[in-house]
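Colleague: predicted coordinates and the sequence they were generated for:
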Amino acid sequence: MTMPAVELTLSKKTLWDWPVRICHWSIVLLVAACWWTAENHEIVYHSYCAYALLGVVLFRVYWGFFGSSSARVSHFLQTPAATFQYFKKLTQRDVPPSAGHNPLGGYSALALLFLLLLQIGLGLFSIDVDGFDGGPFADYLSFKTSRLIADWHEITFNILLGFIALHLLAVIYYLLWRRQNLTAAMVHGKAHIAEPIQAASRMHLIIGIVFAATLVWLIM
């Protein structure tokens, strides 16, 4: 695939640090695992996968404030006006790659994280039709309420699938039209950008892991 003209003048530099990449691919695998275990009524394993997913998402939220520069919300969340201006340029081909999420991608990333947290949160209060297996907080609600939340849990997952499909379409669009391989950048962490990212400290990484693990442990 021919490299865009705008990338010929840019060298490959680190765009995504390894915590971001691990979070990204862990979310992909754990969402698939949660779906498979739910479809096959493996509720115990479904819970394990959901707790693991919660830990990853909580860490990613934390990393959005204390992580590397490209991972931070303050870096990629732009004003609605700037996002609209970017939207009007979607048909253009030779556009310099963003040093992180582009304006539309930033809002999409936040929407996905919100939906994941909502999905997991609803699962904590849900219960199955037999009333035997449920989330850790289902006992605090009536069976009827927990079953209603279980319905919302399923609806939210379908909405989440829609956003995931939209995300995949965007990746394909950037690959075929903009000739920017976003998937490869999320694997090896490098892209043709002007300046490398500013890495976060190891202490911030340790605090984030402890923060996410502690919250999950308290919820279980």
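Modeller: Perfect, I can see it now. Numbers count the residues shown, from 1 in each chain.
Colleague: C-alpha only now, for contacts and for neighbours.
Modeller: OK.
Colleague: and Ala194, how far from Tyr86?
Modeller: Distance of Ala194 to Tyr86, given as CA to CA, to the nearest Å: 19 Å.
Colleague: so which of the two has more stuff around it?
Modeller: Remark: of Ala194 and Tyr86, Ala194 carries more neighbours, 16 against 13, as counted by other CA atoms under 10 Å.
Colleague: ok, structure two:
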Amino acid sequence: MTTRPARVMVWDGAIRLVHWLMVALVPLLWWTAEEGHMDWHKSFGLTMFGLVLFRLIWGLIGTWTARFAPMVRRIGSLNLYIKSLRSRNTGATFGHSPLAVLSVFALLLVLTAQVTTGLFSVDIDGLESGPLAVLISFETGRQFAAVHELNFNLLLALIGLHITAIAIYSFVLKDRLVEPMVTGHRSRADFPTSDLPENRLRWLPVIAAAALALACVIGISNFG
């Protein structure tokens, strides 16, 4: 008889590392832009671009809880999940809940827009610009810069909602979400079913996704 492990991996090491690096980079990007440290801002921005690109690739070839396809299927149970929230009878979700799926997609969409517009942005004096701004006119670069600034406010709003939701889950629903994003694991007893998806981390996809993201970052950084 095989004994099941007491804990199961929910979030692989790659997705956890990317998550916390993004958390650290957002305030650094804001501070460097506000203080005019544009060389650092560009470096941090390219790093964020690489992380976002890795996450998008990992959503296609990564572990089960990282992939987009299972997340999309969960949206279909959104109404049932909201009803369970009202009764405070949600239980733990293996991976993202239907509401969390919407949050993840919204954050990734806004982050993608943020790093993309940053690549093409030009400042009002034309002295500072993204590495791909040479491909467009000054006027278009200024438009990208305006969207870049406006989109950051949207990103802050989504981050605020995300933090609020985590607080509600932690203190109202008694479902600790931060710890698994640190350790990667949860107790198997948290899940009502024993039939959990296979979620093992494989190194070849990690290396391939990281190599592709790094190659794109290096290519863009050397473009200008």
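Modeller: Sure thing, it's come through. Please read all numbers here as calculations on a predicted model, not as lab measurements.
Colleague: and the strands in the second structure, which stretches?
Modeller: Taking DSSP state E, the strands of the second structure run over residues 7-9, 185-187.
Colleague: what do we get in the first structure for Val182 of the second structure?
Modeller: By TM-score structural alignment, Val182 of the second structure lines up with Val187 in the first structure.
Colleague: er, Ala145 of the second structure I mean
Modeller: Matched to the first structure by TM-score structural alignment, Ala145 of the second structure sits across from Ala150.
Colleague: and that match, how many residues sit next to it?
Modeller: Residues lying near Ala150 of the first structure (other CA under 10 Å) number 24.
Colleague: got the contact list for the spatially closest residue to it that is not a sequence neighbour?
Modeller: Nearest residue to Ala150 of the first structure, sequence neighbours excluded (CA to CA, 6 or more residues apart in numbering): Ser126, at 4.6 Å. Each residue near Ser126 of the first structure by CA atoms under 8 Å, 6 or more residues apart in numbering is listed here: Gly134, Gly135, Phe137, Ala138, Ser146, Arg147, Leu148, Ile149, Ala150, His153.
Colleague: one more time with 6 Å, if that's ok
Modeller: Contact analysis of Ser126 of the first structure by CA atoms under 6 Å, 6 or more residues apart in numbering lists Gly134, Gly135, Ala138, Ser146, Ile149, Ala150.
Colleague: restricted to helices, list the residues you listed.
Modeller: Here DSSP state H is the test, and these give Ser146, Ile149, Ala150 as lying in helices.
Colleague: for Lys88 of the first structure, see how far away the residue lying closest to the second one once chain neighbours are set aside is.
Modeller: The shortest distance from Ile149 of the first structure to any residue that is not its chain neighbour, by CA to CA, 6+ apart, is 5.6 Å, and that residue is Ser126. Here Ser126 of the first structure is placed at a distance of 42 Å from Lys88 of the first structure (CA to CA).
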